[in-house]
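Peer 1: One predicted model, sequence on top.
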Amino acid sequence: MSERQTLSYLQQRFASSRIQPQTRFGQNFLIDLNLVNLIASTAELGPRDVVLEVGTGMGSLTTIMAAEAGHVVTVEIDHYLAPLAREEFETLDNVTLLEQDALKSKNKLHPQVIETLREKVAQIPGGRIKLVANLPYNVATPIISNLLDMDPWPVRMVTTIQRELAERIVARPRTKDYSALTVWIQAQCQAEIVRIMPPSVFWPPPKVESAILDIRPQKVMRKRIVDPAHFHSLVRGIFIHRRKFLRSALFSAVKDVLTKPEVDQVLAQMELDANTRAEQLTPQQLLDLTDLVRLMAAEKASTPTVEDR
């Protein structure tokens, strides 16, 4: 490992293979060896862990993790780069390299990735999933977001992502970075920024700063979410109109199932002023709000109309 992720080593390997880093794949290779080790150590890997790594790169982080984890499932979209990575860990029998996109679409993980993770977890007593990766910026949001909607649920996510995205995920209410993604993650996880990193620690250097983010899903918090799909969808709908007052934003999101008077009733039960904005509510308040909408819509749907009687 001491030589495998240095700038000179990477440049030599790329030059000899006549390939270049691909910006369309978000390829920025972490060349600070201490930071590569920090990502792995933060994840606290053990023999029960099946690690998902998206963006294999040259396999340096993969190799470190394979020494600690039960299995590493690493995904590389670049078919020119994947063979170079495979050479780095070809003697390891607990690494599976998938040469493909990790996403089936923008909003779904690829079924092959999910199937492989489940297969490896089933082979390890007490097996569990962790995401540990230097994530390409262009897939970071859907990867993190969709893993929280997966079964089995990940127990840890330690990733290198764009600093701006990391700050959105850990943002507090009433700040400009607070968003639907913030709420979706904080409603079921604890998250913190471990380290801010300048562009100079990557090759080629990105145009923005990066951050190592540690996300720790909490089962107790997740159990409070009765219908995760409804919660996720409605919060996104409300935040599309984040600058609108809550009454207007909520009605825009639920107008197919609730009337304006019914939206007013929801806000009254929540003791929320109609002039409140979504960004002022905590994740718990938004969870309570979406639950109330869900229950009211279900009750309305089950009540016979005049024509049905």
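Peer 2: Looks like it came in fine.

Peer 1: CA atoms for contacts and neighbours, from now on please.
Peer 2: Fine.

Peer 1: OK, contacts around the closest residue to Ile77 other than its chain neighbours?
Peer 2: The shortest distance from Ile77 to any non-neighbouring residue, by C-alpha to C-alpha, 6 or more residues apart in numbering, is to Gln100 (4.5 Å). Neighbouring residues of Gln100 by C-alpha atoms under 8 Å, 6 or more residues apart in numbering: 75-79.

Peer 1: Same check on Ala253?
Peer 2: 234, 237-238.

Peer 1: Can you list the residue ranges for helices in the chain?
Peer 2: For the chain, the helices defined by DSSP state H occupy 7-17, 33-42, 60-66, 82-88, 111-122, 140-147, 163-169, 180-186, 219-223, 228-239, 246-254, 260-269, 283-302.

Peer 1: hold the first one in mind and look at this next one:
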Amino acid sequence: MGTEEHEGPQAAAGVSAPTIEVATPKRTKEIIAKYGFSFKKSLGQNFLIDQNILNKIVAAAGLDKTKGALEIGPGIGALTQRLAAEAGKVTAVEIDNRLIPILRDVLSNDSHTTVIHGDVLKLDLKQLFAEQFTGVTGVSVVANLPYYVTTPILMKLLEEKLPLEHIVVMIQKEVAERMAAKPGGKEYGSLSVAVQYYCVPEVVCMVPHTVFIPQPNVDSAVIKLTVRDKPAVDVPDEDHFFRVVQASFAQRRKTLANNLTAFVGKDRREALTEMLVQNQIDPIRRGETLSLEEFARISRSMLDAGWGTKQ
């Protein structure tokens, strides 16, 4: 995969294992000072220093010694420590090479933990799963995701249809609220539809910005996404379905008929309006009021008519 892998104690020969939790202000500051670590704002680095929040994250994942956990962006290993105590296999992917020696130190006693230096957005995740999680009964992603890449990472995990049970992540509060939003509210949008197509979302807890070093400017939330055995609605062409969804939210103040007319062409407006009525959808509704099933009905009808398909 073009990455460096570091197995627990083998990669940390001669390094003594820590005996106390990483996730405290004192211990985090000690580690930062010991390694002369400086935060990179471009990588969205914020280290969690609240053990109660860590407990809630790990508990939501429902891990045991038969299961595996993939962590993205382990930082200095505060969450990784807890995952290693619960799961039978832990693999952590860290993009910042400066953190690799710190993780080797913190995780030196955990023989079932592997640290990979790499960018999760560039990794072949199916290959990673085949190499790292053979023999486990299920795998969950558990992570404190950098704000700036939250959506790309989550959509990669879902669109690649990896064998996942849960995705339990700490993300920006507003993004978590959008993922879990129901039709009819201002938070509901194309991200809500995409996430709920693949998963059942549940906000686990809110996380104040004060429990990080350094403190971010906004509050966070822990969200649990239980991956569905099959998508929430049956559509013949997923790409087309999501294009229809995106088009429906193109301009939120516009009606569904206006947004979709821009998508299929003005010459089809009358036929489009008739199609919506036939599907029991009022053309003057807005995209944020539609359920996944209603989007699926529109997508199927438009596909049958050859509208909005890629040329």
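Peer 2: Structure received. Model, not experiment: these values are computed from the prediction.

Peer 1: Fetch the TM-score of the aligned pair.
Peer 2: Remark: TM-score between the superposed chains equals 0.86 [TM-score structural alignment, normalised by the length of structure 1]; 291 aligned residues with a C-alpha RMSD of 2.3 Å.

Peer 1: I'd like to know which of the helices of structure 1 is closest to Asn94 of structure 1.
Peer 2: In terms of C-alpha to C-alpha, the element of the helices of structure 1 nearest to Asn94 of structure 1 is helix 60-66, at 6.5 Å.

Peer 1: Now do that closest one: which range of structure 2 does it align onto?
Peer 2: Counting by TM-score structural alignment, helix 60-66 of structure 1 pairs with residues 78-84 of structure 2.

Peer 1: How about stretch 180-200 of structure 1?
Peer 2: Aligned by TM-score structural alignment, stretch 180-200 of structure 1 falls on residues 190-210 of structure 2.

Peer 1: what distance separates the start and the end of the matching stretch?
Peer 2: Stretch 190-210 of structure 2 stretches 30 Å from its first residue to its last (C-alpha to C-alpha, to the nearest Å).

Peer 1: Please compute how far that stretch lies from its chain's middle.
Peer 2: Its chain's C-alpha centre and that of stretch 190-210 of structure 2 lie 9 Å apart, by C-alpha atoms, centre = their mean, to the nearest Å.

Peer 1: Please point out which parts of it sit buried.
Peer 2: Within stretch 190-210 of structure 2, the residues that qualify as buried by neighbour count (16 or more other C-alpha atoms under 10 Å) are 190-207, 209.

Peer 1: any residues touching that stretch, and which ones?
Peer 2: Against stretch 190-210 of structure 2 from outside (C-alpha under 8 Å, 6+ apart): 53, 56-57, 60, 155, 158, 173, 176-182, 215-228, 230-233, 242, 245-246, 249, 292.

Peer 1: Next: stretch 60-79 of structure 1.
Peer 2: With C-alpha under 8 Å, 6+ apart as the test, stretch 60-79 of structure 1 has contacts from 1, 4-5, 25, 36-37, 40, 45-57, 82, 88-89, 92, 94-102, 116-117, 120, 124, 133.

Peer 1: Now with 7 Å, please.
Peer 2: Residues from elsewhere that reach stretch 60-79 of structure 1 (C-alpha atoms under 7 Å, 6 or more residues apart in numbering): 1, 4-5, 36, 40, 45-56, 82, 89, 94-102, 117.

Peer 1: same check, this time on stretch 166-175 of structure 1
Peer 2: Contact with stretch 166-175 of structure 1 is made by 177-179, 181-182, 185, 191-193, 211, 213, 279-282, as judged by C-alpha under 7 Å, 6+ apart.

Peer 1: Span of that stretch from start to end?
Peer 2: Length of stretch 166-175 of structure 1, first residue to last, C-alpha to C-alpha: 14 Å.

Peer 1: How about that stretch, which residues are buried there?
Peer 2: The neighbour-count criterion (16+ other C-alpha under 10 Å) identifies 166-173 as the buried residues of stretch 166-175 of structure 1.

Peer 1: Would you mind putting the residues you listed into a markdown table with distance to Met270 of structure 1 alongside?
Peer 2: Listed next are the buried residues of stretch 166-175 of structure 1 as a markdown table, based on distance: C-alpha to C-alpha, whole Å:
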| residue | distance to Met270 of structure 1 |
| --- | --- |
| Ala166 | 30 |
| Glu167 | 29 |
| Arg168 | 26 |
| Ile169 | 25 |
| Val170 | 25 |
| Ala171 | 23 |
| Arg172 | 20 |
| Pro173 | 17 |
